[in-house]
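Colleague: okay, predicted coordinates and the sequence, questions at the end:
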Amino acid sequence: MTSGDSTTASAPSPRLLITLCTYNERENIERLIPELHDVAPDADILVIDDNSPDGTGALADTLADADPRVDVLHRAGKQGLGTAILAGFREGISRGYQHLINLDADFSHHPRHIPAMRALMETTDVAIGSRYVEGGGVIGWNWRRHVMSRGINLYARMMLGLPSRDNSGSFRCYTVSQLAELDLDRFRARGYAFQEEILYRLRRLGSRFQETPIVFEDRRFGESKISWRESVAAVWILFRLAIDRVFRVRVRRDAGLADTPAE
């Protein structure tokens, strides 16, 4: 497939698209995709690969050639997790899916949680796989990562007015029609802060959130891509979004309008 292009099936698209954003995940996706099919046989899977040096994209093409439910979107290089997820959103919107699930491609998010997440979509707009509700948890982290994750989630809740406990994880199911209401070109975050930004922007639309417990398991193969530089950048972007939130609240109050849910 050509860079920036993906194939489009001629048959009517199913209700669910699962997106996997990959960079050097060859060892994982060959095992992950069959497990996704086991729990969601009706779903299409879109691999969004940033020209992985380890050949993830080429392997994904091979898997796609053998299974019409698998497709690949090739990008020219590493452009950030946020932009990869947005690319998946655009595909989900343009193809007319009802729901879209995004999860990490390294088995940190186990497919076994998908059925519970899908069940929530009967009564909510966004189902959040949460490490921080009863029944959720994390396996394999040191204390520094626990502190960093807890801190960024508390910061996001306070600064952005988000009601959910886990705002930094990417394991979620979205209602595609609500994603279509967003201006995807206005997103500020290119990296991991995207997770909080999408919740903030959806909350401003009035989207309903529900959390379902998941156990986050540190990756089986490969190396983590989270760095302290990325964490600092996330804090800064969330601060800028908080300023935007305060400004919007003041403008609406001065105009005598009711606050939106995230405000």
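Modeller: Ah, there it is.

Colleague: okay, CA-based contacts and neighbour counts for the rest of this
Modeller: Fine.

Colleague: in a strand, residue 212, correct?
Modeller: Yes: under DSSP: H, G, I helix; E, B strand; the rest coil, residue 212 falls within a strand.

Colleague: using the three-state scheme, assign the spatially closest residue to it that is not a sequence neighbour.
Modeller: Spatially, and ignoring its direct neighbours in sequence, residue 212 is nearest to residue 129 (5.2 Å; Cα to Cα, 6 or more residues apart in numbering). Following three-state DSSP, we place residue 129 in the strand state.

Colleague: contact partners for residue 129?
Modeller: 113, 117, 166, 169-172, 211-214 (Cα atoms under 8 Å, 6 or more residues apart in numbering).

Colleague: swap in residue 157?
Modeller: 163-165, 167.

Colleague: CSV for these, including neighbour count?
Modeller: Formatted as CSV, those follow (neighbours: other Cα atoms under 10 Å):
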residue, neighbour count
163, 17
164, 18
165, 17
167, 29
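
Colleague: sorry, back to before: can you name the two of the contacts of residue 129 that sit furthest apart?
Modeller: 113 and 166 (15.4 Å; Cα to Cα).

Colleague: comparing those two, which residue is more hemmed in?
Modeller: Shown here are residue 113 and residue 166; by other Cα atoms under 10 Å, residue 166 has more neighbours (25 against 16).

Colleague: check it against this one:
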Amino acid sequence: MPDSIVIIPTYNEKENIERMIRKVFSLPFNFHVLIIDDGSPDGTQIIVKNLQTTYPDTLFLEERAGKQGLGTAYIHGFKWAIEHQYDYIFEMDADFSHNPDDLIKLRTACDEGADVAVGSRYIKGVNVVNWPMSRVLMSYFASVYVRFITSVDIQDFTAGFMCYKRKVLETVELNKIKFVGYAFQIEMKYTAVKHGFKVAEVPIIFTDRTAGTSKMSKGIFKEAVLGVIRMRINSFFRRYPEG
């Protein structure tokens, strides 16, 4: 059985999802794919179900009732992947902002000793295409802010292109992860470091979506700004057994 699964949360991604799935399965590595769909009214899940006839043993779909947040989608997927005994568990967006070819780079980083591999936009300069400067600056300085608050040296704390070894997700108490928006990415990285896992950043180029609609909102950034302080304070009162 292949040991790697790519988790892709979806909400209204009918313009991208078939191309993304076919691209992942065209890679020179045997990845499985798990789609977590939050009741997309545009029929994203119907496209996935149709593709399951082409990829019956490698494409999986979990449907949830309504939009419940990025963090809960990934946690649902993590628990599913742990239950099915995958050793390398990836997270990636459906909109091609993450280049599927880079999945192999993340896998290689974990093979070479990392417990968590981060597809980093900022480890070698700023590698972001098609974003307005205001959003680039907001994203970049969000990571600066998180490094300042947490004293953890990760250049791209908000990155959502990741590979986890299964032991990381088994050690991190997933039910205690509080954030549901993009701050979820911050909390997962911080918690992994606190448990003593090795995090490696792999340089990628992030390209903003050309199809579909972004899910970013001001509320997501507010959660991150206030939540990081709360997360740091709470960490003083919590034990993090080494994995």
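Modeller: Yep, it's here. Just so we're clear, the structure is a prediction, and the values are computed from it rather than from any experiment.

Colleague: how about the contacts made by the aligned residue in the second structure for residue 230 of the first structure?
Modeller: In the second structure, residue 230 of the first structure lines up with residue 220, judged by TM-score structural alignment. Going by Cα under 8 Å, 6+ apart, residue 220 of the second structure touches 181-183.

Colleague: narrow those to the ones also in contact in the first structure, please.
Modeller: Contacts conserved in the first structure for the contacts of residue 220 of the second structure, using both residues aligned by TM-score structural alignment, their matches' Cα atoms under 8 Å: 181-182.

Colleague: nearest to residue 25 of the second structure, of the contacts of residue 220 of the second structure?
Modeller: Nearest member of these to residue 25 of the second structure, counting by Cα to Cα, is residue 182, at 26.7 Å.

Colleague: burial measure for that closest one, as a count.
Modeller: 23.

Colleague: ok, residue 127 of the first structure next?
Modeller: The burial count for residue 127 of the first structure: 26, using other Cα under 10 Å.

Colleague: for residue 100 of the first structure, see how far away it is.
Modeller: Per Cα to Cα, to the nearest Å, residue 127 of the first structure is found 10 Å from residue 100 of the first structure.

Colleague: returning to that earlier point: now the contacts of residue 220 of the second structure in a markdown table, with distance to residue 128 of the second structure?
Modeller: A markdown table is the format used below for the contacts of residue 220 of the second structure (distance: Cα to Cα, whole Å):
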| residue | distance to residue 128 of the second structure |
| --- | --- |
| 181 | 21 |
| 182 | 17 |
| 183 | 19 |
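
Colleague: just the contacts of residue 220 of the second structure: which are in helices?
Modeller: residue 183 (DSSP state H).

Colleague: ranges for the strands of the first structure?
Modeller: With DSSP state E, the ranges of strands along the first structure come out as 16-22, 44-49, 70-74, 99-102, 126-130, 137-139, 172-175, 209-213, 215-217.

Colleague: deepest-packed of the ones you listed, please.
Modeller: Across the strands of the first structure, the average number of neighbours (mean count of other Cα atoms under 10 Å) peaks for strand 126-130, which reaches a mean of 27.

Colleague: what's the neighbour count on residue 134 of the second structure?
Modeller: Neighbours of residue 134 of the second structure (other Cα under 10 Å): 8.

Colleague: my guess is residue 241 of the second structure contacts residue 192, does it?
Modeller: No: using Cα atoms under 8 Å, residue 241 of the second structure is not in contact with residue 192; the gap is 10.5 Å.

Colleague: and those two? Which one has more around it.
Modeller: In this view residue 241 of the second structure and residue 192 are compared by other Cα under 10 Å, and residue 192 has more residues nearby, 22 against 10.

Colleague: please tell me how far the corresponding residue of the first structure for the more buried one sits from residue 162 of the first structure.
Modeller: Superposed on the first structure with TM-score structural alignment, residue 192 of the second structure falls opposite residue 202. Separation of residue 202 of the first structure from residue 162 of the first structure (Cα to Cα): 10 Å.
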